[in-house]
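Q: Just to be clear, the model below is a prediction. Sequence and coordinates:
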Amino acid sequence: MVDILWYEYRLLGSANTPVVFNENGDAPGRYDIFQYQITNRSTTEYRVIGTWTNKLYLNVDSMRWRRGDSSLPSSVCSVPCRTGERKKVVKGVPCCWHCERCEGYHYQASEFTCELCPYEMRPDANRTGCVPIPIVKLEWHSPWAVIPVFVSMLGIVATSFVVVTFVRYNDTPIVRASGREMSYVLLTGIFLCYAITFLMIAAPDVGVCSFRRIFLGLGMCFSYAALLTKTNRIHRIFERGKKSVTAPRFISPASQLAITFSLISVQLLGVFVWFAVDPPHTVVDYGEQRTQDPASARGVLKCDISDLSLICSLGYSILLMVTCTVYAIKTRGVPETFNEAKPIGFTMYTTCIVWLAFIPIFFGTSQSAERMYIQTTTLTVSLSLSASVSLGLLYMPKVYVILLHPEQNVPKRKRSFKLPPCQASLARREATAPTER
């Protein structure tokens, strides 16, 4: 009887807990589970959050995780990837992966791959597909367009005012002495230089692109062909006066017009060849504003005119401008009787400065995301400035005298007697009867 009672005592154990053994005769372990926690007083300590006695007992409410959250974290190797992310499988652990976002112009093509969108498209907001890149063009309300348009409108108004004044006082000495026929040709070129601004800003289509090709260099060609013919005429007159008393050939108004339009025809011939080789059309340039951030990427609608084609279109006019400047330098010492020589010289010097400033600005911004806006503004403002220089230096002084000092609008004969016979005769023609030239 005593032995049986002792056996039962030993089964309860010293802590009055049941004593059991496994199949190997070993007693199971008993453990307290601690968690290292930060208390409200910002101190740290180990706290019991559960026990193990043959199975796990946890007090979940006593557990603390990072950031003080008491909710249980997911016990998984990898969480599902979000939309727009691909799974990059961990080598050797096929059930685990890292999530990588599809960057740049890539979109999520499948669970494990990202693919590049077509060139004219960009990823959508979720990066699960591609959408077309928005197409933009230079708008009339853009600051890049407002300034050139404003300058151009002022120039057109001023040019129209000069033309009306010259037509109204067409038979007065100042208008006659300036060479009426060549003056109207030059004023036409000035008007076209201002008007091209509206074509450069207008929405590109086949018609607009065609007119751009025609008129882009035509205004400058009209202007500098007329000025070149004038300066060449003055140069030939004084060179002939050093050798002979006879007047040089081709100095009459009809001859001057023929020479001027011959020079202009070369520009038109080049444009027609350009039309035949490469018909005008529009193109959407997706590379010009293809930024690192696809959300700001834009396609630029424009005429298919390359920088080389633009230079070729303006190149002939620039050649005329440079040649005219050379003749302006050669005729800088002519007598004041030939009152157009010096204003033409100042006009050409200033114009050369304008276009020398244009070249680095135009080509220096070829890599800019705002390339189209900067180059269009630079080109149109340069054309308007060169036209304004010609209008201001060659015509505004004449208009000032015609309207405000009509007493000075009389023939000038002084100093002609100091010239050699040929030059004196031609000077008298300049001052009194320019229509006979």
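A: Yep, that arrived.
Q: Going by C-alpha atoms from here, please, whenever you check contacts or count neighbours.
A: Will do.
Q: mind listing what's buried in stretch 112-126?
A: In terms of neighbour count (16 or more other Cα atoms under 10 Å), stretch 112-126 has its buried residues at 114, 116-117, 120-124.
Q: Reformat those residues as a markdown table; add secondary structure.
A: Putting those into a markdown table (DSSP: H, G, I helix; E, B strand; the rest coil) gives the following:
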| residue | secondary structure |
| --- | --- |
| Cys114 | strand |
| Leu116 | strand |
| Cys117 | coil |
| Glu120 | coil |
| Met121 | strand |
| Arg122 | strand |
| Pro123 | strand |
| Asp124 | coil |
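Q: also this one, for the comparison:
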Amino acid sequence: MITLYFFFKTQESCCNHQQYYRTERGYKYPLYHPKLGLEEVVSKDPHIKCRICDPLPILHKYYQSGDVIIAGIMSHIYRFSNSITFRKCPSNDLFDDTLYFIPRWTYQASLELFSTQDRFIPNYKCGSINNPVAVIGGPTYDVCFHMATILSMYKISQFIYGSAPVINKKTKTVLYHQMFPDVDHQYKGILQVLLHFRWMWIGLLSAHDDNVERFVNTVVPMYAQRGICFDFMLRIPRMSYTNDFDEIVNEGIETNNIILRSTVNVMIIHGEIDTMVVLRTFPRYSEVMGIAKDKVWIMTSQMDFTSVSFEREWHIDFLHGAISLAVHSKEVLGFQQFLLMRNPTLEEEYSVTRAFWEKAFECSFMNSMVDSQDGKICSGEEKLESLPASVFETSMTGHSYSVYNAVYVVAHALHAMYSSRSKHRATADIGSMKDLSKQLWKLNHFVKSISFNNSAGEKMSFNENGEIAAGFDIINWVTFPNQSFHRVKVGKIDPMAPQEEVFNICEEAIMWPRRFNQAQPLSLCNDNCLLGYHKAKKEQKPFCCYDCIPCPEGKISNWTDMDDCFQCPQDHYPNMEQDSCIPKNVSFLSYEEPLGIALTSSALSFSLITTLVLWTFIKHRDTPIVKANNRNLTYALLISLLLSFLCALLFIGRPEKETCLLRQTAFGIIFSVAVSCVLAKTIIVVLAFMVTKPGSSMKKWVGKQQATSIVLSCSFIQATLCSLWLATSPPFPDFDVQSMNTEIVLECNEGSVTMFYCVLGYMGLLATVSFTVAFLARKLPDSFNEAKFITFSMLVFCSVWLSFVPTYLSTKGKYTVAVEIFSILASSAGLLGCIFSPKCYIIVGKPELNNREQLRRRTN
């Protein structure tokens, strides 16, 4: 049979008569007065002193003998006490004002385990039968820490079900078993909750212990790396001898006011089971009862609901909608029935059950020390199920589940320890219990290696750090007007599960604080930056506080709260809202679009006109006006102009490898031929005039050979430049993704820009020479002198191509091609119109002027 031996720590004291003495003439006399109370005796005799005596006894204990004893040290009952002034002996009037914790109670409870029953003499115990094999402690950090300080010296197994204290792992970890999972899993779980609901602007309210220091120093930076920052980090008022109740209340009010002024909607409450007592005073004593209605509380699993008697009637609305983590638990079959069958009349007198019964039902038993003359008498038949959950819960909490499992862990470890003995000792009698008491340290080894399924069907085992291999439940607190509440499991954190299943939560099952009207709360320092905006840090503010700046032109942001905007891929462009990238359309000057149609029509029209002019000149080839100024040059010029107009068509349509090779080179050579013909015509005019002078020696320079030589030599130079261009860096089809924001321009890359401008430059040189010569010869006396018309044509030609260079450089995309086509058409049309329109007018409109007589008359 396994028996539990529990110490329930309280702040209660008493002194018996042997603790008082009277000093006379240097001797001490024990004092006893049968009629007067001890305090009255003390007050009447100034010589009476109080000596340092046995420690004040722990008020509530429970012991039941058995084959195996498991001890428990728990802090579940809170009492009030004045500060000790050492002006009088301790007595029951000590307890009336301030709530506090004294580590000495834990030390005393730990040492009593190794004292004779009902006598506090540490390390002296009659017999070893009643020595505990293990100790279960909790739920507060202080209880666990101070218990470990004493019990580790005795090498006894310790099972902690509350906050795990920071211990010397080299000496204590082998004795120290935590029924509480790795706290890092809890902190990561809280982080997952915050990230899941996008709560980036939070506050922290914490108790005073080393675990909080670890949270602040380790976890807060980890949260910051995920974009979460804290508006405040406050401490819950500490209860100790150094402050009185009014001081605690004032400190609590100040803390509450800081929270109320904050813009955060979510707070992490990092505390323990006794933290709830203090939290319940916040709305009660604050001038503005807002803390319960304005914030979503996220509570750590070390916390649980508890209260003192005077808080019984206080509202618990502050818990509605709160989210907490709890050590994973399952309802144990028969647990509620076991609780509801408790009967204080069958329990030992003044047991913890009776003490609880009197507080819960606000009554007293007839044999109780409590004065019940005007109060309600406890019958023992009161129903526990009638109590609200704020007074008594009948469901198994995480702490209860941990204690339950701890007992079974000890049982399985003992079984494994006995099973490992030799067969001839496995059937030993009860005397083997004496051997067990001498080998308790061996039990720790078996605890580390056990693995079993409890009665709820869950596997129990420990990891290498002595922590129970378990996870956490995510609890949503729902309160009711009758001071009751319900814990709703809305998710879980299972570190042993696959990565994608470690965190799980059901949003639809969560009840939010009433202020939010069942809408998911937001907790941000400012509104999220929308798509198309990026964050800009606010000076002297936490990084969670920022301004939202529109993305610069050409950049986008497609997520909320982006740190910076980014460029779209080269084949995409930003939309108007700058929140997404749109694929660019492939663009080129096509025959189907209006601009392409217009340029194509112009090129074909001018080609037709040129063809008609050529046909006219061929038809009237024997007339004087056609023969003048070298008929072959005229044909060559008209053919080159025809090809120039048709060359423009190479620039329209989808660029291909062949068209890219021909575009510029064909244009350059053809135009060079045309300008060379014009230059030759001009030179012929000058030479012809010079030949007509008496005694001129220029006759040998006048002839068809000279004109042909001029055209071929000038064109050969341009052809050489184009050949060199094609041989070194020829044009090729390319995509221009930079020029246009919304289009990918399919173009002909010129290859060598230098060669391109060399071709244009040479053509410009020929045009300049032609213009100069024609300008000088414009007034020569000749009836069919073309010099003046060539001057006008070259003026048009040079003006067009001088304008072409800046226009070409300033336009983008397909309009660059359109500019070059326009320049080709305009300059060619200028040559055609200025040189041939007067002659066509005479040939067609004034044929009477096209004869030798008219030529001679005009010459004379």
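A: Structure's in. What do you need? Just so it is clear, the structure is predicted and the values come from calculations on it, not from any experiment.
Q: which one of the buried residues of stretch 112-126 of the first structure sits closest to Met153 of the first structure?
A: Glu120 (37.0 Å; Cα to Cα).
Q: how about that closest one, what's its partner in the second structure?
A: Following TM-score structural alignment, the counterpart assigned to Glu120 of the first structure within the second structure is Gln570.
Q: Spatially, and excluding backbone neighbours, which residue is closest to that match.
A: Val737 (5.9 Å; Cα to Cα, 6 or more residues apart in numbering).
Q: Aligned counterpart of Val146 of the first structure in the second structure, please.
A: Aligning on TM-score structural alignment places Val146 of the first structure opposite Ile597 in the second structure.
Q: hang on, its match packs against Tyr591?
A: Yes. Ile597 of the second structure is within contact range of Tyr591, at 5.4 Å (criterion: Cα atoms under 8 Å).
Q: burial count for the nearest residue to Thr365 of the first structure once chain neighbours are set aside?
A: Closest residue in space to Thr365 of the first structure, ignoring its immediate chain neighbours: Arg371 at 5.8 Å, by Cα to Cα, 6+ apart. Residues contacting Arg371 of the first structure under the criterion other Cα atoms under 10 Å number 17.
Q: And Arg371 of the first structure, what's its match in the second structure?
A: Aligning on TM-score structural alignment places Arg371 of the first structure opposite Lys812 in the second structure.
Q: any chance you could map the helices in the first structure?
A: Listed in chain order, the helices found in the first structure under DSSP state H are 2-12, 143-168, 173-177, 180-201, 206-215, 218-241, 253-277, 307-330, 341-364, 371-390, 396-404, 421-432.
Q: Mind putting those helices into CSV with distance to Arg64 of the first structure?
A: Output for the helices of the first structure, formatted as CSV (distance: least, Cα to Cα, whole Å):
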stretch, distance to Arg64 of the first structure
helix 2-12, 35
helix 143-168, 59
helix 173-177, 98
helix 180-201, 66
helix 206-215, 71
helix 218-241, 81
helix 253-277, 78
helix 307-330, 67
helix 341-364, 61
helix 371-390, 58
helix 396-404, 87
helix 421-432, 104
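Q: which one of those lies closest to Cys81 of the first structure?
A: Among the helices of the first structure, helix 371-390 comes nearest to Cys81 of the first structure, with 39.7 Å by Cα to Cα.
Q: quick one on the thing from earlier: what's the farthest-apart pair in the buried residues of stretch 112-126 of the first structure?
A: In those, two members sit farther apart than any others by Cα to Cα. They are Cys114 and Glu120, at 17.5 Å.
Q: What is the burial count for whatever residue of the second structure lines up with Leu393 of the first structure?
A: In the second structure, the residue matched to Leu393 of the first structure (TM-score structural alignment) is Cys834. Cys834 of the second structure has 21 neighbouring residues, counting by other Cα under 10 Å.
Q: What residue in the second structure is paired with Thr159 of the first structure?
A: Correspondence of Thr159 of the first structure to the second structure, assessed by TM-score structural alignment: Thr610.
Q: Spit out the contact partners of Leu662 of the second structure.
A: Contacts for Leu662 of the second structure were tallied using Cα atoms under 8 Å, 6 or more residues apart in numbering; they are Leu650.
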